[in-house]
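Participant: Okay, predicted coordinates and the sequence, questions at the end:
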Amino acid sequence: MKLDVEHADDAWEVEALFDHCFAPGRTALSSYRLRDGIPPARDLCLVARADGTIGGAVRFWPIRVGDHEAMLLGPIAVHPTRQGEGLGAALICEGQERARAAGVERILLVGDAPYYGRFGFARLNGVEMPPPTNPERVLGCWDWDGVTGPVRRAAD
């Protein structure tokens, strides 16, 4: 599997992967309202490709928390036939490396702390995702000291 930046012509295949891996109502989740009308951070969005087929993908989106900028990681998906190969971990680690090199100070995601904790993510107290997000699943890595408030679209 080769990791590469997601290009505009990959979008349909990435969306098909997300549709395959997630419930049909995935776009109704509150995190999608943060993405409405906002382009992803293309230099951070990655695909894992083998034999011309995308086996995994991750996207990053600019957001604001209080007066602070951050990146929202997600969605991330690995095709069921490629799971267990470390693709998810590779996508997260490479995405974090690229984000740090680009000067990103903090990354937020909604997910399971036991899985994402190994990448430095921990529960964020005082950071409020739009409802109905479970606060226990709001995780962040890097510089969240003193950052609190509602999460909102980068354009708001």
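Facilitator: Looks like it came in fine.

Participant: When you work out contacts or count neighbours from here on, use the C-alpha atoms and nothing else.
Facilitator: Will do.

Participant: Strands of the chain, start to end?
Facilitator: Assigned by DSSP state E, the chain shows strands spanning 2-5, 46-50, 53-65, 68-78, 106-110, 122-123, 127-128, 138-142, 149-153.

Participant: Just send these back as TSV, with mean neighbour count and distance to R98 too.
Facilitator: Listed next are these as TSV, based on neighbours: other Cα atoms under 10 Å; distance: least, Cα to Cα, whole Å:
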stretch	mean neighbour count	distance to R98
strand 2-5	16	10
strand 46-50	20	10
strand 53-65	23	11
strand 68-78	21	12
strand 106-110	23	12
strand 122-123	20	20
strand 127-128	19	24
strand 138-142	21	14
strand 149-153	19	21
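
Participant: here's the one I want to compare it with:
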Amino acid sequence: MYRFAAETRQDVYEVEALFDLCFAPGREALSSYRLRDDVPPIRSLSLVARDAEDILSGAIRFWPVTIDGAVTLLLGPIAVHPTRQGEGLASDLVRLSLDRALEAGWQRVMLVGDAPYYQRFGFEKLEHVVMPPPTNPDRVLGRSLVPGAWDSVTGEVLRWAGQRLPGD
């Protein structure tokens, strides 16, 4: 059994250590990290999962980005401690955080990831959305949280410039 909560400032170092454990060295060199530079994650949607002993077992983060002026959520990273993988915790984190995003008024979410894994959550390849290079365009996926949210949203994904966020 896990306890899910919004990530707090006290969780940051533990979450970063989990991401370091679960991802290859140099993860911060990925193009998606350029979109996160000096932009705080959306804490209300960025969740941690702790076990009965209060040990961090998983975490997911979200960041604001824009695409041709359309405010969009960027999901990632998401990680589950190696000793907890295979228990469905990542799925729980994705589903719970997407439910919270919808409740908070977000319309669309995107990520860079494996389509076969993320299709079960309703993500599809975004044909007309361009992540900074060297991102593989086949890994740029999106999901509408409300009907038609991706209709006519095209262009480059840009770093957040401090506009008002849904739910603010």
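Facilitator: It's in. Worth saying up front: this structure is predicted, and the values here are computed from it rather than measured.

Participant: Please identify which of the strands of structure 1 is closest to P40 of structure 1.
Facilitator: strand 53-65 (4.7 Å; Cα to Cα).

Participant: Which residue range of structure 2 does that closest one align onto?
Facilitator: Under TM-score structural alignment, strand 53-65 of structure 1 corresponds to residues 55-67 of structure 2.

Participant: mind checking how far the matching stretch is from the chain centre?
Facilitator: Stretch 55-67 of structure 2 has its C-alpha centroid displaced from the chain centroid by 4 Å (Cα atoms, centre = their mean, to the nearest Å).

Participant: And stretch 12-22 of structure 2, by the same measure?
Facilitator: How far stretch 12-22 of structure 2 lies from its chain's middle: 15 Å, per Cα atoms, centre = their mean.

Participant: repeat for stretch 32-41 of structure 2
Facilitator: For stretch 32-41 of structure 2, the distance to the chain centre is 11 Å (Cα atoms, centre = their mean).

Participant: Quick one: end-to-end length of that stretch, please.
Facilitator: The first and last residues of stretch 32-41 of structure 2 sit 13 Å apart, counting by Cα to Cα, to the nearest Å.

Participant: Going by neighbour count, list what's buried in it.
Facilitator: For stretch 32-41 of structure 2, the neighbour count (16 or more other Cα atoms under 10 Å) marks 32, 35-36, 39, 41 as buried.

Participant: What is the nearest of the residues you listed to A70 of structure 2?
Facilitator: In terms of Cα to Cα, no member of those lies closer to A70 of structure 2 than L35, at 14.9 Å.
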